[in-house]
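K.L.:
take this sequence and fold it.
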Amino acid sequence: MIKLIVGLGNPGSQYEKTRHNAGFIFLNHLALQNGLVWKSSSQFQSDVISCSINGKDLILIKPLTFMNKSGLSVGKVMRYYKLKPEEMLVVHDELELAEGVIKLKLDGGHAGHNGLRDIIAHLDSRNFYRLRLGIGRPSLGGNVADYVLSKPSQAGSELLDKVCQVLIKDFDWLVDADMAKLNALLPAQI
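P.N.:
Coordinates of the predicted model:
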């Protein structure tokens, strides 16, 4: 069962609605839907919520160390709460999936995602769950860094919001890490 949900992104208003902040966007939807308030933690270098959702005790974090140093915050939280890697879900943007597509997986590499790379390095483990939120790829010849750090189209932004709402509606599947149900969920539900 998941005990920690980490949303990946970059702090600051200039990154707020960018593709790379898909993890932050999901957790902000989850907090809003459940009437939860973020608290800044200098100890964890994160915005943090300790809560119970649908009777499940959870810690939600948004690392404030910027994407490429996400492992610093995650490692501190994992050690403090004595959590195992398989009790963590990392929500992040995924270039290899089209907009609106999700995939839940356990274990694996970082596939070039610097936030995942840093978490793997700090934990010395890849054995954690990842909720990959599809953002698509830039057009042929487009710069990947510019693409992920830019805002999606209005339709793309609305699609991400819908995906977040569907995931929150079926949140128990997510916390129970029910990969079969979640991986079959989208985009059919939208």
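
K.L.:
from here on, just use CA atoms for contacts and neighbour counts.
P.N.:
Fine.

K.L.:
where do the strands sit along this protein?
P.N.:
Using DSSP state E, the strands of the chain run over 4-7, 39-41, 46-53, 56-63, 88-94, 102-106, 129-134.

K.L.:
out of the ones you listed, the one nearest F171 is which?
P.N.:
F171 lies closest to strand 46-53 among the strands of the chain, at 8.8 Å (Cα to Cα).

K.L.:
and that closest one, how far out from the chain middle?
P.N.:
Relative to the centre of its chain, strand 46-53 is centred 14 Å away, using Cα atoms, centre = their mean, to the nearest Å.

K.L.:
just checking, what packs against that strand?
P.N.:
Counting by 3 or more Cα pairs under 8 Å, 6 or more residues apart in numbering; DSSP states H and E, the packing neighbours recorded for strand 46-53 are strand 39-41, strand 56-63.

K.L.:
N114 versus the residue sitting furthest away from the middle of the chain, what's the distance?
P.N.:
Most distant from the centre of the chain: G141, at 27.0 Å, with distances by Cα atoms, centre = their mean. Counting by Cα to Cα, to the nearest Å, the separation of G141 from N114 is 21 Å.

K.L.:
to compare against the first, here's the next sequence to fold:
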Amino acid sequence: MAFFFSKNKGLPLKTEPPFLLVGLGNPGPEYTETRHNVGFQVVDTILKEGFPDCPFSGFKKNFKGLSSEGTFQNQKIFLLKPLTYMNLSGDSVGAMMRFYKVILDNILVIHDDLDLPLGSLRLKKGGGNGGHNGLKSTTEHIGNDYWRLRIGIGHPGIREQVTPYVLSPFTKNEAILVSALCERISEFLPLFLEGKKDIFLQTLQESLKPYQS
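P.N.:
Alright, predicted model coming up:
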């Protein structure tokens, strides 16, 4: 628990530790619609859609990224898109985590995953980085014990094609699925914030089945 003091009465106000929702990606218009930036796309959708009774502020530049904030059930929620480029994402995540005293259990990093089929989702706490440089940098700065939402983008099948593949846009049909995925994540994230993590993932996966058939 953290305590803050009222400016009016000087009385301590007890608050829950905040949440930090991070989308990984690269800054710049040339990367906006690319597969590697699906984490950014999710955070953009959360900002646009909001949660029930939880509108988010517009993005502002700080902590080497773009951040926004809202309040859900009397708990502060922060959004973050690091502007450091993928390989240095941890610089931004670590700075914001330390400033707002966010605990690791309240951090969710949303990122692309080559090893999962397009639109597949996995939620886990801790574990390896799977060769993802954004995760590697984040772990170097804040430790390993944070939550990750892995979003499958598929694999080109040939190792030499990985870089151009992740830095290219989704196809028209893929973009339809990804747009639905971003909207559903935004819709069901309150379950994650309430501690119902298994229900969050199950509900999310069920809602996407019509788009994956």
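
K.L.:
TM-score of the superposition?
P.N.:
Once superposed, the chains reach a TM-score of 0.91 (TM-score structural alignment, normalised by the length of the first structure), with 187 aligned residues with a Cα RMSD of 1.7 Å.

K.L.:
sorry, back to before: let me have the strands of the first structure in TSV, extended by mean neighbour count and distance to L27 of the first structure.
P.N.:
Shown next, in TSV, are these (neighbours: other Cα atoms under 10 Å; distance: least, Cα to Cα, whole Å):
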stretch	mean neighbour count	distance to L27 of the first structure
strand 4-7	25	6
strand 39-41	14	13
strand 46-53	18	10
strand 56-63	21	7
strand 88-94	25	8
strand 102-106	19	15
strand 129-134	24	12
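
K.L.:
rebuild those strands as a markdown table, extending it with distance to E158 of the first structure.
P.N.:
A markdown table is the format used below for those (distance: least, Cα to Cα, whole Å):
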| stretch | distance to E158 of the first structure |
| --- | --- |
| strand 4-7 | 19 |
| strand 39-41 | 27 |
| strand 46-53 | 24 |
| strand 56-63 | 22 |
| strand 88-94 | 15 |
| strand 102-106 | 15 |
| strand 129-134 | 13 |
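
K.L.:
helices of the second structure, start to end?
P.N.:
Secondary structure of the second structure (DSSP state H): helices located at 38-49, 89-100, 133-142, 162-166, 172-193, 197-212.

K.L.:
out of these, flag the one nearest P12 of the second structure.
P.N.:
P12 of the second structure sits nearest to helix 89-100 of all these, at 17.4 Å, using Cα to Cα.

K.L.:
just the buried residues of the closest one, please?
P.N.:
The neighbour-count check on helix 89-100 of the second structure (16 or more other Cα atoms under 10 Å) flags 89-97 as buried.

K.L.:
what does that helix correspond to over in the first structure?
P.N.:
Here helix 89-100 of the second structure aligns to the first structure at residues 70-81, judged by TM-score structural alignment.

K.L.:
now do stretch 125-141 of the second structure
P.N.:
Counting by TM-score structural alignment, stretch 125-141 of the second structure corresponds to residues 106-122.

K.L.:
now do the contacts for H20 of the first structure.
P.N.:
Residues near H20 of the first structure by Cα atoms under 8 Å, 6 or more residues apart in numbering: 8-10, 92-93, 148-150.

K.L.:
to which residue of the second structure is it aligned?
P.N.:
By TM-score structural alignment, H20 of the first structure lines up with H36.

K.L.:
nearest spatial neighbour of L30 of the first structure, skipping sequence neighbours?
P.N.:
Nearest-residue entry for L30 of the first structure: I168, 6.4 Å, with adjacent residues in sequence omitted and distances by Cα to Cα, 6 or more residues apart in numbering.

K.L.:
so that neighbour is in contact with A31, correct?
P.N.:
No - I168 of the first structure is not in contact with A31 according to Cα atoms under 8 Å; the separation is 10.0 Å.

K.L.:
rewinding a little: roughly how far is the match of helix 89-100 of the second structure from the heart of the chain?
P.N.:
Remark: stretch 70-81 of the first structure is offset 15 Å from the chain centroid, using Cα atoms, centre = their mean.

K.L.:
and if you look at stretch 20-40 of the first structure?
P.N.:
With Cα atoms, centre = their mean, you get 10 Å for stretch 20-40 of the first structure.

K.L.:
same question for stretch 85-101 of the first structure.
P.N.:
Worked out by Cα atoms, centre = their mean, stretch 85-101 of the first structure lies 6 Å from the chain centre.

K.L.:
contacts for that stretch next, please.
P.N.:
Residues contacting stretch 85-101 of the first structure (Cα under 8 Å, 6+ apart): 1-9, 19-23, 26, 78, 106, 123, 125-137, 156, 159-160, 163, 186-187.

K.L.:
aligned counterpart of V6 of the first structure in the second structure, please.
P.N.:
Match for V6 of the first structure (TM-score structural alignment): V22.

K.L.:
who touches its match in this structure?
P.N.:
Counting by Cα under 8 Å, 6+ apart, the residues that V22 of the second structure touches are 39, 43, 79-82, 93, 107-110.

K.L.:
hang on, the earlier thing: select, out of the helices and strands packed on strand 46-53 of the first structure, the one closest to I102 of the first structure.
P.N.:
Across those, closest to I102 of the first structure is strand 56-63 (Cα to Cα), at 19.6 Å.

K.L.:
chain center to the closest one: distance?
P.N.:
11 Å.

K.L.:
cool, and stretch 107-122 of the second structure?
P.N.:
Counting by Cα atoms, centre = their mean, stretch 107-122 of the second structure comes out at 10 Å from the chain centroid.

K.L.:
gap between the two ends of that stretch?
P.N.:
16 Å.
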